[in-house]
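Colleague: Everything below, folded, please.
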Amino acid sequence: MRALGLRRSLYLLTAFLIVLLWFFQYCYPGHVERGYIKQRSQEHELIQVLRRASMPDRTVILTMVDESRASPGSLLEVLLQSFKSGEGTQRFLNHLVIITMDPQAFKYCRTLHPHCIHPSTFEAYFSPMRQSTTKPYQNAFSWRRNNVLLEVLDLGYNIIFTDVDVLWLRSPLSNFNPAYELSISCTLSSEGQREGYPRGGGIFFLKANAIAIEFFKYWKFIKVLYPNSDVEESLCRTIIESQDVTNVLGFRVQPVNTTYFGGFCQLNQDMLRDAYTIHANCCDDLTSKVHDLRIVLDDWIRFRKRVSGDNASDEMALRWPQKCPR
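Modeller: Here you go, the predicted structure:
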């Protein structure tokens, strides 16, 4: 019954949008034509960058940054350095597309990386908003990300999305099964009084097919219908709490072992030995993230030297996190 109700709502929304488009087409043809030309130009830019960055199987790596995450000494620098310092990860820089959310982030991104998307490409989503680490800002950031993911999926590109506060130590591709629409690692942690709050590992794989696109359209549709409701921005929590919808759509999810996608939420002594990526989760302050991730990266480089020097059995005590809470 829920699926039938959802379909009826979608039909009503589609009919309303068709009428609205007809009205603007005939009442304001010049305005619509200029908007269409601008939209086509922005879409062309996006397609060109995705085409240059795509792997042979039409997979791209995406991350999103604003000025606070893409400036001198910011998280973007640490992410790019991890690609250069990881085992077999430097080649992925050719496939990394950085979505910038403001002109300042785009300008700085271009000094570091060839595949940067200008914020005007997603102008409808990136309305000005005060940079912060507060919950409302993080929610808005997540919803903007979801809109971008939907557009890239719609263009037929598989996505490996990585948060900018993730270190790439090894290639994670072997952990993603393309038979599933989504491959994701979810950890359980506490947030205030809510025990067992599911958090993402900062990286996930999305397969570009009709099922994945319908799932993100549904998610976006619910947010539009109920903008003030407690619709979750967390992909992990949404998957856990929307089993009926994923079953109806046939949206298949591959849970990825959290041992391989580590983070500050769940520390273990063998993280450098086992993890493919490490996420600075359970930490809200950006300065603290940069500080602690640089220590992790330094320890990773030291660990690789020990392994190459036949000292792999030597224990390395975790020096992090220091500024982020344990």
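Colleague: from here on, contacts and neighbour counts on C-alpha atoms
Modeller: Will do.
Colleague: Check which residues of the lengthiest strand in the chain are buried.
Modeller: Across the chain, the longest stretch assigned as strand under DSSP state E is strand 194-206. Within strand 194-206, the residues that count as buried by 16 or more other Cα atoms under 10 Å are Y197, P198, R199, G200, G201, G202, I203, F204, F205, L206.
Colleague: helices or strands next to it in the packing?
Modeller: strand 158-162, strand 182-191, helix 235-241, strand 261-263, strand 277-279 (3 or more Cα pairs under 8 Å, 6 or more residues apart in numbering; DSSP states H and E).
Colleague: Sequence B follows; please return its structure for comparison with A:
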Amino acid sequence: MERPPRRPSAARPRPRSLQRAAAALFLAIFVALPFAVLYRGPVSRSLHDSWEWDPLPSLDASEEDGAARDDDLDSQDLKLEQVLQKASMGDNTVILTTLNSAWASPGSVIDLFIDSFRSGVRTSSLINHLVIIAFDWNAYKQCLKIHPYCFALGTDGVDFSEEKRFLTSGYLEMMWKRIDFLRLVLESGFSFIFSDADIMWFRSPFPYFYPDGDFQIACDHYFGNATDLRNIANGGFNYVKSNERSIEFYSFWYSSRLRYPGLHDQDVFNVIKHDPYVSDIGLKIKFLSTSYFGGFCEPSRDLNKVCTMHANCCIGLQSKVHDLRVMMEDWRSYLSLPPSLKRLSALAWRVPQNCSLSWSHQ
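Modeller: Next up is the predicted model:
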């Protein structure tokens, strides 16, 4: 590039030493600037990758770079709303489950969970409304391989990737993280069905929900009445409508962890359901019958009615996986029968086997 012609000046000419210094400074800036730009790029990207994973797997590489550059503008709340919107039904309802590395390996719990949707009665289309919430990076990567709607929920300084044994500190922290996240979903205007991944879906549950319930929850033990507070709830499956009452309840539920240290969300719910404050906010609680929403604690006996079956009352990942596979075999055997034999009441599950019923909760 040619220099512009110098204009005549009456000023005294600059000493040669100053000219050389200025030229050296210009050259240094010219050489260093590209390296500064290159250096900044990887640093920004590594910070983005630490927890700010983009939950939209459809983004290509160039779009991901753009997302990293705009990370300060594109908050996690906005990303969550985007993925929920993509998966939602017409009434802003989504199906949610959570996943960590221990349950994400091929052939493990998450594969059985998704397989149950594909094998169920009127459930295959519901998988289009499922969002998988990953607690760690490996679970998120595995989710992207098997499902279009994934969201990475990270927590600084907490590793949720390993199997969390029942009532350990890691288990409790993960369960309470889930409650706080579900509150955020409700505040975003989305109703949801939350389902643990160790629940097999055999029929669409929507015909069996109560139209007037704000908060509907499955049970370890059901006493025959949907409004009986003596029912022993299981937090692994619930249907919650987004409204002021449900949002306030989830805030109350989450804050109650401080009043009952050492208890997980399910046990705390079974305490606070009696609290007068729940009545004061007007929350309508309905308990779901184990005839339709069963589990190892109290199985759904009639395969002609069952909607979901939960590997509750079961400790240990390997035991769960074994019995879930047996359950899926039982279901496929049922589906292969002619209609006349399906109506026989003699049909029964072969589970639990490796799972122990000595536990009253999952």
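Colleague: got the angle between the longest strand of the first structure and strand 158-162?
Modeller: 140 degrees (axes from the mean of the first three to the mean of the last three Cα atoms, to 10 degrees).
Colleague: what does strand 194-206 of the first structure rub up against?
Modeller: 158-163, 165-166, 176, 181-191, 212, 234-237, 258, 261-263, 278-279, 281 (Cα atoms under 8 Å, 6 or more residues apart in numbering).
Colleague: do stretch 164-175 of the first structure as well
Modeller: Residues contacting stretch 164-175 of the first structure (Cα under 8 Å, 6+ apart): 63-65, 69, 75-76, 78-79, 82-83, 85-89, 202-203, 256, 275-280, 289-290, 293, 297, 300.
Colleague: related to what we said a few turns ago, make a markdown table out of the buried residues of strand 194-206 of the first structure and add distance to S9 of the first structure.
Modeller: Converted to a markdown table, these look like this (distance: Cα to Cα, whole Å):
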| residue | distance to S9 of the first structure |
| --- | --- |
| Y197 | 31 |
| P198 | 29 |
| R199 | 30 |
| G200 | 30 |
| G201 | 33 |
| G202 | 33 |
| I203 | 32 |
| F204 | 30 |
| F205 | 29 |
| L206 | 26 |
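Colleague: Serialize the helices and strands packed on strand 194-206 of the first structure to CSV and add fields for mean neighbour count and distance to D57 of the first structure.
Modeller: What follows is those, written out as CSV (neighbours: other Cα atoms under 10 Å; distance: least, Cα to Cα, whole Å):
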stretch, mean neighbour count, distance to D57 of the first structure
strand 158-162, 22, 8
strand 182-191, 18, 16
helix 235-241, 16, 24
strand 261-263, 26, 23
strand 277-279, 25, 22
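Colleague: Export the ones you listed as JSON lines, with columns for distance to I47 of the first structure.
Modeller: As requested, those are exported to JSON lines (distance: least, Cα to Cα, whole Å):
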{"stretch": "strand 158-162", "distance to I47 of the first structure": "13"}
{"stretch": "strand 182-191", "distance to I47 of the first structure": "23"}
{"stretch": "helix 235-241", "distance to I47 of the first structure": "25"}
{"stretch": "strand 261-263", "distance to I47 of the first structure": "30"}
{"stretch": "strand 277-279", "distance to I47 of the first structure": "28"}
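Colleague: Of these, give the one that comes closest to R8 of the first structure.
Modeller: Nearest of these to R8 of the first structure, taken as Cα to Cα: helix 235-241 at 22.0 Å.
Colleague: And the contacts of the helix or strand just after that closest one?
Modeller: Heading C-terminal from helix 235-241 of the first structure, the first helix or strand you meet, by DSSP states H and E, is helix 243-249. Defining contact as Cα under 8 Å, 6+ apart, one finds that helix 243-249 of the first structure is touched by A3, I211, E214, F215, I239, R252.
Colleague: tell me, how many neighbours does the equivalent of K289 of the first structure over in the second structure end up with?
Modeller: Matched across to the second structure, K289 of the first structure falls on K320, judged by TM-score structural alignment. For K320 of the second structure, the count of nearby residues is 24 (other Cα atoms under 10 Å).
Colleague: ok, now which ones touch K320 of the second structure?
Modeller: Counted by Cα under 8 Å, 6+ apart, K320 of the second structure has contacts D198, A311, C314, N354, C355.
Colleague: Just put the contacts of helix 243-249 of the first structure in CSV and tack on secondary structure.
Modeller: Shown next, in CSV, are the contacts of helix 243-249 of the first structure (DSSP: H, G, I helix; E, B strand; the rest coil):
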residue, secondary structure
A3, helix
I211, helix
E214, helix
F215, helix
I239, helix
R252, coil
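Colleague: ok, those vs A53 of the first structure, which is closest?
Modeller: The nearest member of the contacts of helix 243-249 of the first structure to A53 of the first structure, counting by Cα to Cα, is I211 at 24.1 Å.
Colleague: ok, that closest one to K217 of the first structure distance?
Modeller: 10 Å (Cα to Cα, to the nearest Å).
Colleague: next one: D314 of the first structure
Modeller: For D314 of the first structure, the distance to K217 of the first structure - Cα to Cα - is 50 Å.
Colleague: Thank you kindly, that will do.
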